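Engineer: sharing a model prediction with you, sequence too.
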Amino acid sequence: MPTEPTDMLIAAAEALAAPLPQTPSGTVLVGYGTEEELIRYAVTPGWAVHVPGHPGEVRQVVADAMAREGRAYVHVSARANSAAHALTGGFELVREGLDGVVIAVGPTLDPVLRATVGTDLAVLYTATIRPFDEVGLRTAVLAAHHADVVLVEPCRPGASASYVAQTLVHVPHRLLALGGAESMGEEEIARAVRDFVR
């Protein structure tokens, strides 16, 4: 069951209200459900951009960002995954597969996992889109039989498409960018993925 949106906001408020670290803290901005704002920071150099998919991840990314120097934008979604994941700042391999790679960003993970049941697709998860984990993506794509990549983000299509293209510039590949995934149902995602992969 998805977590109520208020749980995501409460998690952000609690993390922001926590005592500041003794070392210099970073600048942290939190936005709620504002795709335009997410896109703006995603294309602005010098910002780390996080899209946590669970209240536990919200607390972690806010606390980590406040403990570091630099600037971070945290996008809090109206949806949440059923479970938190340990965040490393890069891609986590959630499901193995050889027919291609699906990237699920933040709260799109649960719908993506349901939409790809029965396929032989690798599913990568991340709550951090900037910096972009080039090594993690390249490793997963080279391990697959087909260099087919499906990018599922909770914002307009293609927000991270250029980063995928740059990462795989020397790897012949195909890319399907799905956006607005907060309003897309798993059946729509499943249909798009099924029509795309070989």
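Structural biologist: Okay, I see it.

Engineer: switch to C-alpha atoms for all contacts and neighbour counts from now on
Structural biologist: Fine.

Engineer: tell me where this protein has helices.
Structural biologist: 5-17, 35-42, 55-67, 109-115, 134-143, 161-167, 186-196 (DSSP state H).

Engineer: the fifth one: which residues count as buried?
Structural biologist: In this case it means helix 134-143. For helix 134-143, burial by neighbour count (16 or more other Cα atoms under 10 Å) applies to 137, 140-141, 143.

Engineer: quick check, nearest of these to residue 131?
Structural biologist: residue 137 (12.6 Å; Cα to Cα).

Engineer: list the contacts of the residue lying closest to the closest one once chain neighbours are set aside.
Structural biologist: Distances taken as Cα to Cα, 6 or more residues apart in numbering place residue 91 nearest to residue 137, at 7.1 Å, with adjacent residues excluded. Contacts for residue 91 (Cα atoms under 8 Å, 6 or more residues apart in numbering) come out as 124-126, 133, 136-137.

Engineer: against residue 85, how distant is residue 91?
Structural biologist: Distance, residue 91 to residue 85, by Cα to Cα, to the nearest Å: 11 Å.

Engineer: one more to weigh against that first structure:
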Amino acid sequence: MRSDMLLAAVDALPLPGCEEVRPDAKVLIGFGAPEELARFAARPGWNVYVPGHAAEVRQAVLAATARGEQAYVHVPAESNAEPRPGATDGFALVREGAAGVVLAVGTTLDPVLRATAGLDLAVLYTAVVRPFDEVALRTAVLAADHADVVLVEPCPRGTSAHHIAGTLIHVPHRLLALGGPDGLDETELARAVREFMR
């Protein structure tokens, strides 16, 4: 486990009685357990954060406590090279492209960017998977020439696939869901994406 990711979670936890924390806030932190991440992602009423950098871990914990959320923050063993602004607010466009959309969650962003280099694909990034940012996904898919979506998550394959299907229920689309070890292996990612795209 990268110590900076773990330390960021610990440092961001507020002290008892802190005025910036809502009394109804309930924040649980999990360390590198993909199965737990999938379990909380399936629970109604929980906000689920999957930070890809130590700075995003801090943002997630501070935001959840300040807003009084019932939140699960998944702290992974890996880290992206740099944090992304707004990553804990929804889906952010990292790279423009017209041939399809790749949604990278948390620490999968750096491998996704390397694996899709040279491809005409839009890359969305997020460090929060619940609530699911339907508007940003739909906007990106409708802007592309093909409604092809690749979901890459650092948790069991397909954890958020039903949210994509629900978001695009009126948009004929194709979906490739990748997760677990294949979500972080750059070579496997590149092969899978190239085989899937038209």
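Structural biologist: Good, I have the coordinates. Quick caveat, the model's predicted, so the values are computed rather than measured.

Engineer: got a TM-score for the pair?
Structural biologist: For these two chains in superposition, a TM-score of 0.94 is obtained (TM-score structural alignment, normalised by the length of the first structure); 195 aligned residues with a Cα RMSD of 1.5 Å.

Engineer: which neighbours do residue 91 and residue 85 of the first structure have in common?
Structural biologist: Counting by Cα under 8 Å, 6+ apart, nothing touches both residue 91 of the first structure and residue 85.

Engineer: just the helices of the first structure: most buried one?
Structural biologist: helix 55-67 (a mean of 22; mean count of other Cα atoms under 10 Å).

Engineer: make TSV out of the contacts of residue 91 of the first structure and add distance to residue 54 of the first structure.
Structural biologist: As requested, these are exported to TSV (distance: Cα to Cα, whole Å):
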residue	distance to residue 54 of the first structure
124	16
125	12
126	12
133	20
136	21
137	22
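
Engineer: from the centre of the first structure, give me the residue that's furthest out.
Structural biologist: residue 22 (29.9 Å; Cα atoms, centre = their mean).

Engineer: enumerate every residue touching the closest residue to residue 1 of the second structure other than its chain neighbours.
Structural biologist: Nearest non-adjacent residue to residue 1 of the second structure, counting by Cα to Cα, 6+ apart: residue 77, 4.2 Å away. Neighbour list for residue 77 of the second structure: 1-2, 5, 31-32 [criterion: Cα under 8 Å, 6+ apart].

Engineer: let's see that with 6 Å instead.
Structural biologist: The neighbourhood of residue 77 of the second structure, defined by Cα atoms under 6 Å, 6 or more residues apart in numbering, consists of 1-2, 32.

Engineer: and residue 7 of the second structure, by the same measure?
Structural biologist: Contacts of residue 7 of the second structure (Cα under 6 Å, 6+ apart): none.

Engineer: so residue 66 of the second structure makes contact with residue 21?
Structural biologist: Yes. Using Cα atoms under 6 Å, residue 66 of the second structure is in contact with residue 21, at 4.8 Å.

Engineer: name the nearest residue to the counterpart of residue 16 of the first structure in the second structure, sequence neighbours excluded.
Structural biologist: The alignment partner of residue 16 of the first structure in the second structure, by TM-score structural alignment, is residue 13. Closest residue in space to residue 13 of the second structure, ignoring its immediate chain neighbours: residue 61 at 6.7 Å, by Cα to Cα, 6+ apart.

Engineer: separation between that neighbour and residue 142 of the second structure?
Structural biologist: Distance, residue 61 of the second structure to residue 142 of the second structure, using Cα to Cα: 33 Å.

Engineer: likewise for residue 54 of the second structure?
Structural biologist: 32 Å.

Engineer: can you check residue 32 of the second structure too?
Structural biologist: Distance from residue 32 of the second structure to residue 142 of the second structure, by Cα to Cα: 34 Å.

Engineer: roughly how far does the match of residue 16 of the first structure sit from residue 60 of the second structure?
Structural biologist: 10 Å.

Engineer: check residue 22 of the second structure too.
Structural biologist: Going from residue 22 of the second structure to residue 60 of the second structure by Cα to Cα gives 15 Å.

Engineer: repeat that for residue 30 of the second structure.
Structural biologist: Going from residue 30 of the second structure to residue 60 of the second structure by Cα to Cα gives 13 Å.

Engineer: try residue 186 of the second structure
Structural biologist: 26 Å.

Engineer: wait, residue 70 of the first structure sits on residue 25?
Structural biologist: No. Using Cα under 6 Å, residue 70 of the first structure is not in contact with residue 25, being 8.0 Å away.

Engineer: now do the contacts for the residue most central in space within the first structure.
Structural biologist: What sits nearest the mean C-alpha location of the first structure, by Cα atoms, centre = their mean, is residue 105, with 2.1 Å. For residue 105 of the first structure, the contact set (Cα under 6 Å, 6+ apart) comprises 125-127, 153.

Engineer: what about 10 Å?
Structural biologist: Taking Cα atoms under 10 Å, 6 or more residues apart in numbering, we find residue 105 of the first structure in contact with 50-53, 91, 112, 124-129, 151-155, 181.

Engineer: so residue 11 of the first structure touches residue 56, yeah?
Structural biologist: Yes. Contact criterion Cα atoms under 10 Å: residue 11 of the first structure and residue 56 qualify, at 7.2 Å.
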